[in-house]
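J.: my questions concern the predicted model and sequence given below.
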Amino acid sequence: MGDTLRAMAGLNYPKDKLEVLLLDDGSTDDTLERAAEVAREFPFIKVIEVKGGGKGKSYVLNYGLKLAKGEVIAVYDADNRPEPDALIRLVSMLSDETPAVIGKVRTINWNRNVLTRFICMEYLYFQLAGQAGKSMFYKTAVLPGTNFVIKRELLEELGGWDEGVIAEDLELSFRILARGKRIAYNPLAVTWEQEPESWRVWFRQRARWAAGNVYTVAEHIKRFREIPGWGLRIDLLLTLMVYYLLAVAVIVADVAFISLLIAFGNITWFTGLILSFVYLAFLSEVFAGLYDGRIKNPGCWLLTPFMYYTYSQVWIPISLAGLWEGRKAKKKWYKTPRTAV
């Protein structure tokens, strides 16, 4: 936590306009003590204990919104270390048409083990293909959970974050787009984030995200026509269903592959060509992400051919778990465990 707050203090942003609110939602370690030490050095940092917490991230964000004084609200998770120019790059792109701007998220602990390398690779190609691609074709993007700014005026008009959801970032994105507004993407505004280092923690995190997608689709599909433009509507629907589209694609590819193994003698050149194209397309996407992220570590590049057969396969049970959790009337917030940063 000390390093996170020092990264905030090191932002190249006018200090007379900078207000950092550390919202502590029932931490059980020495977060408050370490944060207080840093706050004594920088008067624009305030440490706040959230009253009546334990209700999820949306509740905490709304709690902080009531206390914040600025006209622009920036959101960073507690495990983030934004680069010095991150905030000013985000704010510089705000306008009436684009009242929200997002940046790029990089993995700070990418070299800890195989899982963190996979997560790093996933983030890189998702942001290249998803956020950058969406921004290029539709002039908009989707809010992540961290490293973004939004105009306070719009946020208050929308009623803040929805406290009944799990995926608060995706749900808020939908309401912003329904207003006819845009969300800009600035890949030069970078924050470094700590990711789960165990498969169990990662699985629970992603299952929660998938459940959030289920809720968002169920709540907003009836207002689908409010989104301006059919191209943007279809793209947003694909974004909402990303976990399930990926799971279905993996299942179809697996069934086709097994069928080919069983009937190897009957494989046609066309079928082999299609399966090869799908696999090569996956590899190309991941390699493009690694290249864009300037990852020179050979371990990541060598892991890429195995990513589909390991990491991608786990999306099937993740999607099923998300469907199971998403059907519940009451949403349970699962806080992802972190080590100190």
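T.: Yep, that arrived.
J.: every contact and neighbour count from this point should use C-alpha atoms.
T.: Noted.
J.: any idea where the strands of the stretch 101-250 of the chain begin and end?
T.: Secondary structure of the stretch 101-250 of the chain (DSSP state E, counting those that start in this stretch): strands at 148-151, 183-193.
J.: starting at the chain centroid, how far to the last one?
T.: Its chain's C-alpha centre and that of strand 183-193 lie 11 Å apart, by CA atoms, centre = their mean, to the nearest Å.
J.: in it, what's buried?
T.: 183-187, 189-193 (16 or more other CA atoms under 10 Å).
J.: coming back round to it: with distance to F126 as added columns, please give the strands of the stretch 101-250 of the chain in JSON lines.
T.: Output for the strands of the stretch 101-250 of the chain, formatted as JSON lines (distance: least, CA to CA, whole Å):
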{"stretch": "strand 148-151", "distance to F126": "17"}
{"stretch": "strand 183-193", "distance to F126": "12"}
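J.: wait, which of these is closest to R34?
T.: strand 183-193 (19.0 Å; CA to CA).
J.: the closest one packs against which elements?
T.: Here strand 183-193 touches strand 80-82, helix 86-91, strand 100-107, helix 168-178, going by 3 or more CA pairs under 8 Å, 6 or more residues apart in numbering; DSSP states H and E.
J.: so which of those comes closest to R6?
T.: strand 80-82 (8.5 Å).
J.: one more to weigh against that first structure:
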Amino acid sequence: MKNSPRGTAPSRKTARDLLSLGQLILILVIGTATLTCLVAWPRPAATVLVSAALLFYVLFVGLKLTLHIASRRYVPPAIEPVSIDDPDLPTYTVLIPLYKEANMLGSLVGSIDGLSYPKDRLQVLLLLEEDDTETRAEAIGLDLPERYTTVVIPDLAPKGKPKALNMGLAQATGVHTVIYDAEDRPDHDQLLKAVAAFRASGRDLACVQARLFFWNEDSSWITRFYWSEYVIHFERVLPGLSKLGLIPPLGGTSNHFRTDALRRTALSHDVLPPGAEGIGGWDPWNVTEDAELAGALAARGYRIAMIDSVTREEATARPGVANRQRRRWLKGFLQTGLVYTRQPYQTARQMGFRRWFCYNLLMLGTPVSLLLNPLFWGLTVIYVMTRSTLVESLFPVPIVGALLMVAGNLLFFYQLVGACVNRGGYGSIKFLLLTPLWWAFTSWSAYGVLWELARPSTRHKWNKTPHGHDLGKEKGQLIEISGAGTGMGHVPKPALRGRLG
């Protein structure tokens, strides 16, 4: 990787249009050819489709397995936090997008004020929507210090976090910029660690991200699976990507940026929503603006790294809210994958083919695997119940399909169990018997994404996740201990015993 970003910024696309003309033509050609073959030669055509799906599973499961193995060799850089008394500490902008979260504002301010950083070098921007009168009134009532500034986001489409962040970036004065959500409780020295990481690296390091950890693991069976998946993501997927030099998709919070890198990577002003242009560091049409930004930074020649720090969050505990949140994530992954495959040759040259391929395999492969899973579950059930030769004939090499099903499911289940053991979540292990239900639930969310993308009114809809239902659970859980597994920071859990995965 170069020590500085490329001098000429590549053309950055948005998710405003779901498909480019070329993608639309390609889909129509493939779709027409597939339907024609299914009508003319149904069994051979179906066999080809099944074979293509199996090839996809080989690539997707193979990538996940490779990341898991690579993560075991990942060691986070040993960087000591900069001293708070360092006279050369840079100014820092904290962006906090809020929407209908008046109940969170008081505890959030307490968390931000608890950061170990000179107060005179902090700029805290509260990004409040124009139609959110309750949160705006709460902000006024708190009589916040001078370093806090309220930025009112115009009530214009598309609504959502990326548009608010773009408005905030236009007013950011810090050398570095970090994003926190309403429920975030970052380690007190996180900003000092981020500054140290930037100082130890070249100008091509545009972003460092902290690890996210849920404090309310035991609220419901939903939170237990969220908690396990976050452990896997931040201790297996992201470290594995970092170890292999691939592109780690950013999470929506606790990302620390060089502010000038965000501005150099920004979208053209004329593609932003009129009346709320700001600076287009984030795609306002993409509902996972964080994952997309990782690709944009990589295409620009920048790197992303991890820091040994933790931000505690609150996982949603209700199925309905979880379904809407996962639909947003999966929809954004599809949007991102479609954007970065519009000009495959050009984008692959910008990112490097291996990085481009693996990035898009994660972005597109995650929702696609969830869409395919129920179909193969159905074929498996039919075959077990009927021993149908028709089903068997669809698999050119039946043993490959059987091995993929067994190996893939065992890998993902093994990771869930390993997360519970590594992080002391022993009470959640028995809930892993519900794993098939959880997988079915996530596939249900994936099919909901197709319905949302098919309708222009919901294509860019931001499914807001309410917070604050488990604030009480964070108290008494902030004892810091040494991390396990990959050493990715300190986590609020009991003493760890055992290691798996």
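T.: Structure received. Predicted model, so just to flag it, every value in this text is computed and none were measured.
J.: which residues touch K57 of structure 1?
T.: Contact analysis of K57 of structure 1 by CA atoms under 8 Å, 6 or more residues apart in numbering lists 163, 168.
J.: structure 2: which residue goes with that one?
T.: In structure 2, the residue paired with K57 of structure 1 according to TM-score structural alignment is K161.
J.: what is the longest helix of structure 1 by residue count?
T.: What stands out as the longest helix in structure 1, according to DSSP state H, is helix 269-292.
J.: buried stuff in the helix or strand just after that helix?
T.: Counting by DSSP states H and E, the next helix or strand C-terminal to helix 269-292 of structure 1 is helix 298-307. The neighbour-count check on helix 298-307 of structure 1 (16+ other CA under 10 Å) flags 300-301, 304-305, 307 as buried.
J.: structure 2: which residue goes with Y279 of structure 1?
T.: Per TM-score structural alignment, Y279 of structure 1 is aligned with N409.
J.: check contacts around F203 of structure 1.
T.: I318.
J.: what do we get in structure 2 for it?
T.: Per TM-score structural alignment, F203 of structure 1 is aligned with N323.
J.: next: G133 of structure 1.
T.: In structure 2, G133 of structure 1 lands on G240 (TM-score structural alignment).
J.: thought its match was touching L65?
T.: No. Under the criterion of CA atoms under 8 Å, G240 of structure 2 is not in contact with L65, lying 9.6 Å apart.
J.: ok, those two, which is more surrounded?
T.: Taking G240 of structure 2 and L65 together and counting by other CA atoms under 10 Å, G240 has the greater number of neighbours (26 against 19).
J.: what's the spacing between that one and A52 of structure 2?
T.: Per CA to CA, to the nearest Å, G240 of structure 2 is found 26 Å from A52 of structure 2.
J.: repeat for I179 of structure 2
T.: For I179 of structure 2, the distance to A52 of structure 2 - CA to CA - is 40 Å.
J.: what does R423 of structure 2 give?
T.: 38 Å.
J.: who's more crowded, those two?
T.: It is R423, of R423 of structure 2 and A52, that has more neighbours when counted by other CA under 10 Å, with 24 against 12.
J.: where do the helices sit along the stretch 151-300 of structure 2?
T.: Applying DSSP state H, counting those that start in this stretch to the stretch 151-300 of structure 2 gives helices spanning 161-169, 190-199, 221-232, 238-243, 259-264, 289-299.
J.: right, I mislabeled it, should have said the stretch 201-341 of structure 1
T.: 230-240, 242-262, 269-292, 298-307, 315-326.
J.: same list (those helices) but as a markdown table, adding distance to A129 of structure 1.
T.: Converted to a markdown table, the helices of the stretch 201-341 of structure 1 look like this (distance: least, CA to CA, whole Å):
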| stretch | distance to A129 of structure 1 |
| --- | --- |
| helix 230-240 | 12 |
| helix 242-262 | 13 |
| helix 269-292 | 8 |
| helix 298-307 | 16 |
| helix 315-326 | 18 |
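J.: most tightly surrounded among these?
T.: Among these, helix 315-326 has the highest mean neighbour count (mean count of other CA atoms under 10 Å), at a mean of 20.
J.: whereabouts in structure 2 does it align?
T.: Using TM-score structural alignment, helix 315-326 of structure 1 pairs with 442-453 in structure 2.
J.: give me the mean deviation of that stretch from structure 1.
T.: Here the mean offset of stretch 442-453 of structure 2 against structure 1 after fitting is 1.8 Å, by mean CA distance after the TM-score superposition for structure 1.
J.: residues making contact with that stretch?
T.: Against stretch 442-453 of structure 2 from outside (CA under 8 Å, 6+ apart): 18, 323-324, 326-328, 330-331, 367, 370-371, 373-374, 458-460.
J.: please look at Y117 of structure 2 and K193 and confirm they touch.
T.: No. Using CA under 8 Å, Y117 of structure 2 is not in contact with K193; the gap is 10.7 Å.
J.: for R387 of structure 2, see how far away V61 of structure 2 is.
T.: For V61 of structure 2 relative to R387 of structure 2 (CA to CA), the value is 27 Å.
J.: which one's more surrounded, those two?
T.: Between V61 of structure 2 and R387, V61 has the larger neighbour count (other CA under 10 Å), namely 20 against 12.
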